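**Student:** Provide a 3D model corresponding to the input given below.
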Amino acid sequence: MSSIADKRVLTEEIAHLEAQLTAARARLNHSPTPSASNSNPALPPNGLPSHPLLLLSDSALPLGSFAFSSGLESYLAHNPYPKTASEAFPHFLTLALTTLATTTLPYLLAAHRSPEQLQELDATLDACTLCPVARRASVAQGKALLTLWERALRTGAGESPAALALGEFSVVLKSIPLHRDDGCEVSGHFAPIWAAVTRAMGITLRESAYTFLFNHAKAVVSAAVRASVMGPYAAQGMLAGTWLRGEIEDVMARNWGMDVEDAAQGVPMCDLWVGRHELLYSRIFNS
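**Tutor:** As a prediction, this is how the structure comes out:
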C-alpha cells in the first residue's frame, strides 16, 4: 500500500487498535471482583454499549453548549428565506453541519490520529477561525471539556499518548504568558480537545467524529426549542429520524479525506449570521 488513502486506512486501523488496548487496560485496572451477584452470561462485556461514548453523548455534559445557538438566532432574525421558522430550520441545520464539517472536522480527525500534535493543531485552528464570535464559543466549550477531563474523566484513562498530550496541553494553557518560546500559542478549541479526550477514552475515530457532529445537531435543535421554532416532541422526532442521520453521514463522507490544509468555511453566510448575532437588538443566546 503506497497511496495516501491506503496509508490513512492503516493509520486509522492502528489508532482503533490502540484505543481498544487502552480501554481494555482501563477495564482490567478497575474491573470489580467477579461474583455471583454481578455475573450475567446474557450480557458479555464486549456486547455492551461503549460507556465513555454514552458519557460524552449526554446532553447534561457540562460544556455550556446550551448557551450557544450556532447562529440560529441571528439566522431567524435576518430571515433570508420566505418561510416559517419551522420550515426554514432543517435548511439551517444542514448548513450548520456543513460548516462544522468543513472548518473543524479535519482538525478533529488529525488530533485523534496524532494526539501528540494537539498544541500545533489548536494553534492552527485558532489562526484559521476568522469569526471572533465562533472562536469564543469554540474556546469556551474546549476549556470546559478540558476541565471536565481533568476533574472527572481522567481517572482510568491510563498513560496513553492522548492522555499525556492533554496533560501537556493543560500545562501550557494554564501558563502565563500563553506564548511558548517557539512562538506557538494555544487557545483550547473544542474540536482538537474533543478528539484527544475521545482517543484517550478508547473511542474510535468514526465514533468520535459522528458523536461530535450529532452533539452539535442536538445543541442546535435544543436552541430551536428554546427559540420557539418547534416543540420538544418535534425536536425529538427530528433527532430520531433518518433524515438527520443521513445528513451527518453525508457530511462525514464528503469531508473524511480532507486535510487540515484544505479546511475552509464551506458556508460563508454562517460566519455572517454568527458574527452579526451580537448586533441583534435582543437575544437569548451568547452566539
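**Student:** C-alpha only now, for contacts and for neighbours.
**Tutor:** Will do.
**Student:** now the element after the helix or strand that contains L121, going C-ward?
**Tutor:** Using DSSP states H and E, L121 sits in helix 118-128. Sequence order places helix 132-148 as the next helix or strand after helix 118-128, per DSSP H and E.
**Student:** from the contact counts, what lies against that next one?
**Tutor:** Based on contacts counted as 3 or more Cα pairs under 8 Å, 6 or more residues apart in numbering; DSSP states H and E, the elements that helix 132-148 packs against are helix 190-200, helix 268-275.
**Student:** with F68 as the reference, name the closest of those helices.
**Tutor:** Distance to F68, taken as Cα to Cα, is lowest for helix 268-275 among these, at 10.0 Å.
**Student:** list the contacts of the closest one.
**Tutor:** Helix 268-275 has contacts (Cα atoms under 8 Å, 6 or more residues apart in numbering) with 70-72, 74-75, 95-96, 99, 131-134, 287.
**Student:** emit the PyMOL select command for whichever of these are buried.
**Tutor:** A single PyMOL command selects the buried members of the contacts of helix 268-275 (16 or more other Cα atoms under 10 Å):
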select buried, resi 70+71+72+74+75+95+96+99+133+134+287
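**Student:** can I get the contacts of helix 268-275 in CSV including distance to I4?
**Tutor:** What follows is the contacts of helix 268-275, written out as CSV (distance: Cα to Cα, whole Å):
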residue, distance to I4
S70, 34
G71, 36
L72, 38
S74, 41
Y75, 39
L95, 29
A96, 29
T99, 25
C131, 32
P132, 34
V133, 35
A134, 32
S287, 38
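**Student:** let's see this one next, to set against the first:
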Amino acid sequence: MTQLARLLHLVDSAIPTGSFAYSYGLESSITFGLVKTPFGLRNYLYSFLQQAVSMEFPFINSCYKLALPDLNTELATIATEYDAMMLVPTLHRASVAQGKNWLKLLESFYPEAGLDVVNQWFVQEQIPLHFVLGFALCLKRMGFSLPDVQTMYLHMALRDQISAAIRLGFMGPMEGHKLQHDFYSIFENLMASHAETEYFQASRSAFLLDAAQVFHEDVYSKLFQN
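**Tutor:** Okay, here's the model as predicted:
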C-alpha cells in the first residue's frame, strides 16, 4: 500500500516535472480546427493514447528487461532508437527537459536509490536522457512493478491532455473529468495490446498528431509551449 502511495505521489500533477507546460499538439489541433467537437476530442484522445502505447510502451518494457540498465550496452541502442523517433523538435526538447527534471526530482526524494548512475551513464554516452527512458529506468531501480508503471504512464498521458483541454476552455472541469473517467474503461485493452512489445517494435500510429505538433509553432497566441 505504501509503495502504491509513493507511485501515486510521483505521478501527481503537482510534481514539478514540467509536463503541464505542454499540450502535445492539442492546442494547435483545436486552433486549426482538427478538433472541433466533444466527439472529435474523444477520437483525438483515443488516437493519442494508441500512439502512447505503440510508441512509448515498447521502450518502457525494454528498459525494464535490462538486467543492469546503468551499465548494459543494450541501453545505448534503446536510447539512440528512442531519440531518433522523436521527430518533432519541440517535443524532443520537451522530452529532454522533462527527463532532467524527473531525475533531479527523484534523486532528491530517494537518495538511497543511487539514481545518479543513470544520469552519469547518459552523460558518459552523450545520449539525451528522454523522459520516457528516465521514467522507466528510475522506477525500475526503485522497485516498482512494470504493470503499475505502464498504468501510471497511460494515466499521466490522459490526464495531461484532459487538463490541457480544460485550460484551453474547450470543456468544463466536470465534463473533462467525466471524460477522463470514461476513458479508463479502455485502458486494459490498450495496455494488453503492447504489454510485451519491445523497442524494436515501437511505431508512431497517429501522424496527424505529429503534424499538429509541428504546426504549434504557427499558433499566434499560445497557452502552452508545444
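**Student:** what's the angle from the helix holding L121 of the first structure to helix 190-200?
**Tutor:** Going by axes from the mean of the first three to the mean of the last three Cα atoms, to 10 degrees, helix 118-128 of the first structure is angled at 160 degrees with respect to helix 190-200.
**Student:** list the buried residues of helix 118-128 of the first structure.
**Tutor:** 118-126.
**Student:** so how far is it from its chain's centroid?
**Tutor:** Relative to its parent chain, helix 118-128 of the first structure has a centroid offset of 15 Å by Cα atoms, centre = their mean, to the nearest Å.
**Student:** ok and it relative to helix 132-148, angle-wise?
**Tutor:** 160 degrees.
**Student:** now do helix 118-128 of the first structure: which elements does it pack against?
**Tutor:** helix 105-113, helix 161-174, helix 190-200.
**Student:** got JSON lines for these, with distance to T155 of the first structure and mean neighbour count too?
**Tutor:** Output for those, formatted as JSON lines (distance: least, Cα to Cα, whole Å; neighbours: other Cα atoms under 10 Å):
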{"stretch": "helix 105-113", "distance to T155 of the first structure": "19", "mean neighbour count": "26"}
{"stretch": "helix 161-174", "distance to T155 of the first structure": "10", "mean neighbour count": "19"}
{"stretch": "helix 190-200", "distance to T155 of the first structure": "11", "mean neighbour count": "28"}
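**Student:** now render those as a markdown table, adding distance to R151 of the first structure.
**Tutor:** Output for these, formatted as a markdown table (distance: least, Cα to Cα, whole Å):
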| stretch | distance to R151 of the first structure |
| --- | --- |
| helix 105-113 | 21 |
| helix 161-174 | 12 |
| helix 190-200 | 13 |
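**Student:** for the ones you listed, which one sits closest to R245 of the first structure?
**Tutor:** helix 105-113 (16.7 Å).
**Student:** give me the helices and strands touching the closest one, please.
**Tutor:** helix 4-30, helix 118-128, helix 190-200, helix 205-226.
**Student:** flag every buried residue along the last one.
**Tutor:** Going back to what we said before, that points to helix 205-226 of the first structure. 205, 208-226.
**Student:** what is the equivalent residue in the second structure for H189 of the first structure?
**Tutor:** Superposed on the second structure with TM-score structural alignment, H189 of the first structure falls opposite H130.
**Student:** which residues does S47 of the second structure contact?
**Tutor:** S47 of the second structure makes contacts with 205-206, as judged by Cα under 8 Å, 6+ apart.
**Student:** now do the same for it: its match in the first structure.
**Tutor:** S47 of the second structure maps onto L95 in the first structure, by TM-score structural alignment.
**Student:** buried sites along the helix or strand encompassing that match?
**Tutor:** Using DSSP H and E, L95 of the first structure falls within helix 85-103. By 16+ other Cα under 10 Å, the buried positions in helix 85-103 of the first structure come out as 85, 88-89, 92-93, 95-103.
**Student:** would TSV of the residues you listed with distance to Y281 of the first structure be doable?
**Tutor:** As requested, the buried residues of helix 85-103 of the first structure are arranged in TSV below (distance: Cα to Cα, whole Å):
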residue	distance to Y281 of the first structure
A85	19
A88	22
F89	21
F92	21
L93	24
L95	24
A96	23
L97	27
T98	28
T99	25
L100	27
A101	30
T102	30
T103	29
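**Student:** which one of these is nearest R199 of the first structure?
**Tutor:** Distance to R199 of the first structure, by Cα to Cα, is smallest for A101 among those, at 18.9 Å.
**Student:** and the equivalent of R136 of the first structure over in the second structure, how far from E107 of the second structure?
**Tutor:** Alignment note (TM-score structural alignment): R136 of the first structure maps to R93 of the second structure. Separation of R93 of the second structure from E107 of the second structure (Cα to Cα, to the nearest Å): 21 Å.
**Student:** same deal with N61 of the second structure?
**Tutor:** In terms of Cα to Cα, N61 of the second structure sits 22 Å off from E107 of the second structure.
**Student:** can you check Q225 of the second structure too?
**Tutor:** 26 Å.
**Student:** repeat that for Q50 of the second structure.
**Tutor:** 31 Å.
**Student:** cool, L87 of the second structure as well?
**Tutor:** For L87 of the second structure, the distance to E107 of the second structure - Cα to Cα - is 29 Å.
**Student:** apart from its chain neighbours, what residue comes closest to T11 of the first structure?
**Tutor:** R113 (7.2 Å; Cα to Cα, 6 or more residues apart in numbering).
**Student:** repeat for A134 of the first structure
**Tutor:** With Cα to Cα, 6+ apart, the residue lying closest to A134 of the first structure is V274, at 6.7 Å.
**Student:** show me what the one you found lines up with in the second structure.
**Tutor:** In the second structure, the residue paired with V274 of the first structure according to TM-score structural alignment is Q213.
**Student:** ok, now how distant is that match from Q124 of the second structure?
**Tutor:** For Q213 of the second structure, the distance to Q124 of the second structure - Cα to Cα - is 31 Å.
**Student:** tell me which of the two has more neighbours.
**Tutor:** Q213 (22 against 8; other Cα atoms under 10 Å).
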